[in-house]
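Undergrad: this one's sequence-less:
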């Protein structure tokens, strides 16, 4: 896969995540969170379309993702293995996982910031490429849904924590991006996210609070 430098078009706030020993910068953490939460907000507002060119259904009780330093640590540990694929499920202890390898053209400078942004965009693109219309909005272990599994994990309504790692691999010719999620999504038969309307007030969320601008609920 060729790698290009990404120009960011999403506005985000850089927070202090206080992850001792983490390899990512706070800016990279903010970029990952912003991409994920924007996708989740756009989904429940019906702004995204699937591979059948049908709008995804509006949703409710979609949780806003927050950063987890221990998930960052476990994701970094996996990306450091430089294996171009997912870890065994039994090693994840209930964590979800998305992985992407980005190959670098010789002589082209690359940045971890661009890698984490590109990974989120590639996983989101599975919606348009592979995800068939699914009015019941449940995860079914079909071939097409399996090919969209990274998008589905990004969209899983009950997931509320994320942490990611990036590693240089193959004589610095590749970047491996791994993200871990808690709780894990992609449970066969379960709702990807609840159908309904995005929150406009705290009373609309089954959790503590509504982030009114995004329509996401804060756990």
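TA: That came through fine. Because the structure is predicted, anything quoted here is derived from the model rather than measured.
Undergrad: hey, let's count contacts and neighbours off CA atoms from now on
TA: Will do.
Undergrad: quick one: the helices in the protein, in order.
TA: 26-44, 69-79, 112-130, 143-147, 149-155 (DSSP state H).
Undergrad: number of residues surrounding the nearest residue to residue 192 once chain neighbours are set aside?
TA: Spatially, and ignoring its direct neighbours in sequence, residue 192 is nearest to residue 156 (5.0 Å; Cα to Cα, 6 or more residues apart in numbering). By the criterion of other Cα atoms under 10 Å, residue 156 has 25 neighbours.
Undergrad: so residue 156 makes contact with residue 185?
TA: Yes: counting by Cα atoms under 8 Å, residue 156 does reach residue 185; the two are 5.5 Å apart.
Undergrad: what touches both of these two?
TA: residue 192 (Cα atoms under 8 Å, 6 or more residues apart in numbering).
Undergrad: point me to the residue sitting closest to the centre of the protein.
TA: residue 154 (3.7 Å; Cα atoms, centre = their mean).
Undergrad: how close does it sit to residue 181?
TA: Residue 154 sits at a distance of 9 Å from residue 181 (criterion: Cα to Cα, to the nearest Å).
Undergrad: which residues touch the residue nearest to residue 176 when sequence neighbours are not counted?
TA: Using Cα to Cα, 6+ apart and skipping the chain neighbours, the partner closest in space to residue 176 is residue 101 (4.4 Å). With contact set as Cα under 8 Å, 6+ apart, residue 101 has these partners: 84, 174, 175, 176, 177.
Undergrad: pasting the second one now:
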């Protein structure tokens, strides 16, 4: 491509970006930065990120696979009509660096939580369509909340799901209640996951005397789930309809391929799906904060507190009132 052709191509892209930003909002999604720029966008203030080590990547994948195995086995009892059906064809997930890179670019846009568009609408892969879950925790410090708690926040939507949702996916909401983050978590044909993290100043809630920070986790999934009219998974005996006829040796309700590239590891000492006060996984400790239910919805169960930032019940409720809660 010569210089003149490239310049013409760049001008076309800029024209499209101007049209897009007029149609939606410039702060909602800066495509130019999202596609071409690595690192935080100009919208980020007091930006930090959490570099994902191999252990943290493995931890994220393991949490997802624990959830998927639990549901696929038929042991999940918190559905909208009781027990969730078991899954005959649910795949084991493995980490994917391409999905993670795209997720990090989206996290790096530092989109305010009051923007309409919270999900990346231009995520792409040559291999498949890409699904996405996004969650933002707002806290008064820059220590990132426990990853297990954020992922379990998506998972708790299981309480809104009924068996017919599994047979025929018809949307990310059941009435006024969200189910789409849960259904993506357990979408049977999804095989890959990659996530990104950002921490940045919450300008809307911060004051000159007190700063609050957005802690954002973005996870991309491929092939994408939440396809209208499709099944979330096939009901049946766990691991009985695997595409490759092979089950995982630890999570025996999940299907693995012959070329599975992940590292299968035992479950944590304490089951993350049980309401344990403390999680202990590979000598990494995470604290879960018990929830308070308001108007039928849990507003606070993932509010972060560390050993150096303990709060009592009264302070806890006060934080709820002023809006220091998990946003998803």
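TA: Structure's in. What do you need? Quantities reported herein were computed from a predicted structural model and do not represent experimental measurements.
Undergrad: which position in structure 2 pairs with the residue nearest to residue 176 of structure 1?
TA: In structure 2, the residue paired with residue 101 of structure 1 according to TM-score structural alignment is residue 136.
Undergrad: from residue 11 of structure 2, how far out is the residue of structure 2 most remote from its centre?
TA: Going by Cα atoms, centre = their mean, the residue of structure 2 most distant from its centre is residue 4, 42.0 Å out. As judged by Cα to Cα, residue 4 of structure 2 and residue 11 of structure 2 stand 11 Å apart.
Undergrad: rewinding a little: single out the most deeply packed of the helices of structure 1.
TA: helix 149-155 (a mean of 25; mean count of other Cα atoms under 10 Å).
Undergrad: what residues in structure 2 pair up with that one?
TA: Counting by TM-score structural alignment, helix 149-155 of structure 1 falls onto residues 180-186 of structure 2.
Undergrad: next one: stretch 184-191 of structure 1
TA: Using TM-score structural alignment, stretch 184-191 of structure 1 pairs with 224-231 in structure 2.
Undergrad: and that stretch, how far out from the chain's middle?
TA: On the basis of Cα atoms, centre = their mean, to the nearest Å, stretch 224-231 of structure 2 is displaced by 17 Å from the centre of the chain it belongs to.
Undergrad: start to end distance for that stretch?
TA: This stretch, stretch 224-231 of structure 2, spans 13 Å end to end (Cα to Cα).
Undergrad: same check on stretch 54-67 of structure 1?
TA: 31 Å.
Undergrad: picking that back up, in structure 2, which of the contacts of residue 101 of structure 1 remain in contact?
TA: Retained contacts for the contacts of residue 101 of structure 1 in structure 2, judged by both residues aligned by TM-score structural alignment, their matches' Cα atoms under 8 Å, are 84, 174, 175, 176, 177.
Undergrad: nearest to residue 27 of structure 1 among those?
TA: The closest of these to residue 27 of structure 1 turns out to be residue 177 (Cα to Cα; 15.6 Å).
Undergrad: go ahead and confirm the closest one touches residue 166.
TA: Yes: between residue 177 of structure 1 and residue 166 there is a contact at 4.6 Å, judged by Cα under 8 Å.
Undergrad: tell me, what's touching those two both at once?
TA: Counting by Cα under 8 Å, 6+ apart, the residues touching both residue 177 of structure 1 and residue 166 are 79, 115, 116.
Undergrad: aligned partner of the first one in structure 2?
TA: Right, residue 79 of structure 1. Residue 79 of structure 1 maps onto residue 107 in structure 2, with residues paired by TM-score structural alignment.
Undergrad: residue contacts, its match?
TA: 196, 197, 198, 216, 217, 218.
Undergrad: what do you get for residue 57 of structure 1?
TA: Applying Cα under 8 Å, 6+ apart, the residues contacting residue 57 of structure 1 are 43, 44, 45, 46, 135, 195.
Undergrad: map the fourth one onto structure 2.
TA: Think residue 46 of structure 1. Using TM-score structural alignment, residue 46 of structure 1 lines up with residue 74 in structure 2.
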